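In: Build me a model:
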Amino acid sequence: MTDNSDTTTGASQHDTGRRNFLKKGGMLASAGGVAAASSTLGMPAIASERREWRMVTAWPKGFPGVGTNAERVAQLITEMSDGRLTVTVHGAGEVVPAMEVFDAVSSGTVEMGHDASFHHMGKNPIFALFTTIPFGLVGNEYAGWLLHGGGMELWDEAYAEFGLKPFMACNTGTQMFGWFREPIETVQDLRGLKFRTPGLGAAVMSQLGATVVQMPVGELFQAMQSGTVDACELVSPFNDIAIGIQQVAKNYYAPGVIEGSTIVNAVVNREKFNELPRDLQQIVRTACLQGYTDSWAEYTYKNAPAMRKLTQEHGVQLRRVPEEILRAMGDASNKVLTEMRDDGDELTRRIFDSYLSARGGMKAYTSIAEQGFLNARSLDYDYPS
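Out: Prediction:
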């Protein structure tokens, strides 16, 4: 904006004000000294105020990827605030069970949590859209929708009812379809299969006849080993190798259409967040966003060597999901999502409309840009290795 004020008049007013101030200097000195002393005394008290928060998580303590992401976010908040806001992390079961993070933060039992929104579809099925849905958004598209397409505002509105403030804190990137004891070739092979998967992927697999089992990450190895489940969808090589499922299943399938990109969130008790001064609120936001980009980069880089280790050292067979199954899953996804939107309330429909509009628009460009580039990069030609 152009400033059209009279600078000469402004200078004159400044000089007059300065002379008046100097004339009154003696009279104001004692009052000013008191004011200055009061201000000086007040500042250290504000600056030295310390807050201690607890963060509960859905992951085993120190679990690679999602677990260490929680610890990094907590450390960032603590360091960026110079200790004014200290966050201590607790693994699943240390304070509350893995699937009770949402309730613990909502009730104010703890100040902060770290899990995935699709764990809490019992509160509202629409929460799944803020983690992942079958055939949904990939990582860069998710960030686009949330940060620039109105998704974050809708998420905040959906969680406000429960006294929570959500933040995108982690992205695992595109996941794998899952681990299977026996190879799968047709939709018939899924019928009666005891399959662990969370979120809307569970509803889709149920449509195809699978018997869906829900359980936390920390219970998966035991379940696969004992036969409680026949197959499971976890994350991707970097995480999966740490669980050790390669010891009890050798068929590893891609692409991971159930979770094309998965957001893990940090949630803060809304009342506690609103009590923070604005700079600490921004520190929490910034630390979570840094955690999102850092985790995405970590998964991208570490999945490749983990996959090599699985196939070359553990005898894992990397397999592609048959097209018949992929098409059937796409049709089942359409049915599940359509019913959810039609049966939902006004907020549910607004979230769906925003998500699907973003998916349609970005999918058109992604198929031209990223997918086109990746197809070209996969061609047979000479290149340094």
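In: drop to CA atoms for contacts and neighbour counts, all remaining ones
Out: Fine.
In: Report the central residue of this protein.
Out: By C-alpha atoms, centre = their mean, the chain has its centre lying nearest to Val264, at 2.7 Å.
In: all strands of the chain, in order?
Out: Ranges of strands in the chain, per DSSP state E, are 51-57, 85-90, 112-115, 164-171, 178-180, 194-196, 211-213, 231-232, 251-254, 263-269, 317-320.
In: So which of these is the most surrounded?
Out: strand 112-115 (a mean of 30; mean count of other C-alpha atoms under 10 Å).
In: what's that strand in contact with?
Out: Residues from elsewhere that reach strand 112-115 (C-alpha atoms under 8 Å, 6 or more residues apart in numbering): 53-59, 70, 101-102, 105, 264-269.
In: Could you dump the strands of the chain into JSON lines with distance to Asp294 added?
Out: What follows is the strands of the chain, written out as JSON lines (distance: least, C-alpha to C-alpha, whole Å):
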{"stretch": "strand 51-57", "distance to Asp294": "18"}
{"stretch": "strand 85-90", "distance to Asp294": "18"}
{"stretch": "strand 112-115", "distance to Asp294": "16"}
{"stretch": "strand 164-171", "distance to Asp294": "8"}
{"stretch": "strand 178-180", "distance to Asp294": "24"}
{"stretch": "strand 194-196", "distance to Asp294": "28"}
{"stretch": "strand 211-213", "distance to Asp294": "31"}
{"stretch": "strand 231-232", "distance to Asp294": "26"}
{"stretch": "strand 251-254", "distance to Asp294": "24"}
{"stretch": "strand 263-269", "distance to Asp294": "13"}
{"stretch": "strand 317-320", "distance to Asp294": "27"}
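In: before we go on, could you also do this sequence so I can check it against the first one:
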Amino acid sequence: MKKMMVMLLSVIMITSIFMVGCTSKESSGGGEGSSDAGYSGKTYKWVAQSPWPSGTTLHWMAEEIARDITAATGGRLEVEMHPAGSIVAAFDILDAVDTGTLDAIHSWEGYWVGQIQAAGFFASMPLGMNEQQYMTWVLQDEGTELWKETFADYNVEVLPAGAYTPEVFYHSTVPIQNLDDLKDLRVRGSAFWGEIQSRLGANVINVPGGEVYQALERGMVDAAEFATPTDNWGLGFHEVAEYLVVPGAHQPTSTFSFMVNQQRWDELPDDLKEIVMLVTENMWGKAWSYAAYQDMQTMEKYRELEEQGKLTIIEFDEGDQVRMSEVTNEYYAELAEKDEQFRKVWESQNKFLEKYNYWRDFMSPSY
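Out: Presented below is the predicted three-dimensional model:
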């Protein structure tokens, strides 16, 4: 009898402990950093858009962010990414996420320099930083802080979201080996690079990206820049321009962001915010390595065309690249005098580069 009582008491104690544990878990929620969605079953859905056409490396980046967030949150936050023009026009996405028409966007800030000149520093600057420099400045120095500050007038949470590979300098119907060859040529250009090309003696024509092929084919322009080797290959520029000019000094890298409407961001529990931030930070390595791998293979295709006599690859004169840098910095200095935020960001990058380049030059081998 005594033995049976002991066994009964043991069962009661175990059952009680189990019930207390379950009750404790189910009542968890609230408090600093907790996730009520994890226990209440609450889910969120964001409708997002990029400014990129489907099938491009650029839209792949946007789609990967959406897929990774959805997967990493176990579907608690679903991001539905749409290509350019699906919901709003490509150049209207910033206003759309600001007003809440879109919950989030994949963005290249070069599109917004008309509203905010300093935005160009968070996209790509001609003769500017490369991807490693940008990544370090953004993730470790004050780049993220200045990025958010530059867009403070918009109702958005700005999340830096990776870098892209260098662009092709020109697809051209005539050889361009130096600055003398560039003078008086009709070239595609816009924003900062358009002005710089004008200062270098070129005749700049603003051609939309979707019309570059036709502009080269019909002789509207002699040379055009657009994107990376891979994306340019897909658009067939090599079919109508027999010269490929490198390196992409005008755009040594491009950086991107994932912007979220502030109200949509604020309603997320802390753990989901942390996952979104980790996904976007991860894109600094994921996006660049993916694009680089694609470009490696594409350059092999260009090399095969050159071996077949169908294309000529030209390396632009190194000394004239330095001269372009000098002209570019003169132009930036003029802009800095007129725009306080532009000056602040430009000075931050220059201060960072002075230390970064000192370290890199000593520590990078010459072989």
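In: can you pull out the helices in structure 1?
Out: Secondary structure of structure 1 (DSSP state H): helices located at 7-23, 25-47, 66-80, 101-107, 139-148, 151-160, 199-207, 220-226, 237-243, 270-275, 278-313, 323-343, 346-368, 370-377.
In: Tabulate those helices (TSV), appending distance to Ala116 of structure 1 and mean neighbour count.
Out: Output for those, formatted as TSV (distance: least, C-alpha to C-alpha, whole Å; neighbours: other C-alpha atoms under 10 Å):
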stretch	distance to Ala116 of structure 1	mean neighbour count
helix 7-23	57	11
helix 25-47	34	11
helix 66-80	10	22
helix 101-107	9	22
helix 139-148	14	18
helix 151-160	13	18
helix 199-207	9	22
helix 220-226	17	17
helix 237-243	15	20
helix 270-275	18	15
helix 278-313	13	17
helix 323-343	19	15
helix 346-368	17	16
helix 370-377	27	11
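In: would a markdown table of those helices with distance to Glu185 of structure 1 be doable?
Out: Output for these, formatted as a markdown table (distance: least, C-alpha to C-alpha, whole Å):
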| stretch | distance to Glu185 of structure 1 |
| --- | --- |
| helix 7-23 | 81 |
| helix 25-47 | 63 |
| helix 66-80 | 32 |
| helix 101-107 | 38 |
| helix 139-148 | 29 |
| helix 151-160 | 37 |
| helix 199-207 | 15 |
| helix 220-226 | 21 |
| helix 237-243 | 22 |
| helix 270-275 | 48 |
| helix 278-313 | 20 |
| helix 323-343 | 8 |
| helix 346-368 | 27 |
| helix 370-377 | 26 |
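In: Quick one: closest of those helices to Ile126 of structure 1.
Out: Nearest of the helices of structure 1 to Ile126 of structure 1, taken as C-alpha to C-alpha: helix 346-368 at 6.1 Å.
In: what angle sits between the closest one and helix 370-377?
Out: Computed by axes from the mean of the first three to the mean of the last three C-alpha atoms, to 10 degrees, the angle separating helix 346-368 of structure 1 from helix 370-377 equals 30 degrees.
In: So what touches helix 346-368 of structure 1?
Out: Residues outside helix 346-368 of structure 1 that contact it (C-alpha under 8 Å, 6+ apart): 126, 129, 136-137, 141, 145, 149-151, 154, 158, 341-342.
In: rerun at 6 Å
Out: Arg341 (C-alpha atoms under 6 Å, 6 or more residues apart in numbering).
In: how far does it sit from the chain's center?
Out: Here the centre of helix 346-368 of structure 1 is set off from its chain's centre by 18 Å, with C-alpha atoms, centre = their mean, to the nearest Å.
In: Please pull up the equivalent of Met329 of structure 1 in structure 2.
Out: Mapped onto structure 2 by TM-score structural alignment, Met329 of structure 1 lines up with Met324.
In: Now do its match against Asn350 of structure 2, distance only.
Out: Distance of Met324 of structure 2 to Asn350 of structure 2, given as C-alpha to C-alpha, to the nearest Å: 17 Å.
In: Once you drop chain neighbours, what's closest to Thr197 of structure 1?
Out: By the measure of C-alpha to C-alpha, 6 or more residues apart in numbering, the closest residue to Thr197 of structure 1 outside its immediate chain neighbours is Glu233, 5.3 Å from it.
In: next one: Pro166 of structure 1
Out: Nearest non-adjacent residue to Pro166 of structure 1, counting by C-alpha to C-alpha, 6+ apart: Val267, 4.5 Å away.
In: Map Tyr252 of structure 1 across to structure 2 for me.
Out: Match for Tyr252 of structure 1 (TM-score structural alignment): Leu244.
In: The residue nearest to Thr197 of structure 1 contacts Phe180, doesn't it?
Out: No: counting by C-alpha atoms under 6 Å, Glu233 of structure 1 sits too far from Phe180 to count as a contact (9.0 Å).
In: how about Val56 of structure 1, what's its match in structure 2?
Out: Under the alignment (TM-score structural alignment), Val56 of structure 1 maps onto Gln49 of structure 2.
In: who's in contact with the aligned partner of Ile93 of structure 2 in structure 1?
Out: With TM-score structural alignment defining the correspondence, Ile93 of structure 2 maps onto Val101 in structure 1. Neighbour list for Val101 of structure 1: Gly113 [criterion: C-alpha under 6 Å, 6+ apart].
In: how does it look with 7 Å?
Out: Residues in contact with Val101 of structure 1 (C-alpha atoms under 7 Å, 6 or more residues apart in numbering) are 56-58, 113.
In: how far away is the aligned residue in structure 1 for Asp103 of structure 2 from Trp59 of structure 1?
Out: For Asp103 of structure 2, the aligned position in structure 1 is Glu111, judged by TM-score structural alignment. Here Glu111 of structure 1 is placed at a distance of 17 Å from Trp59 of structure 1 (C-alpha to C-alpha).
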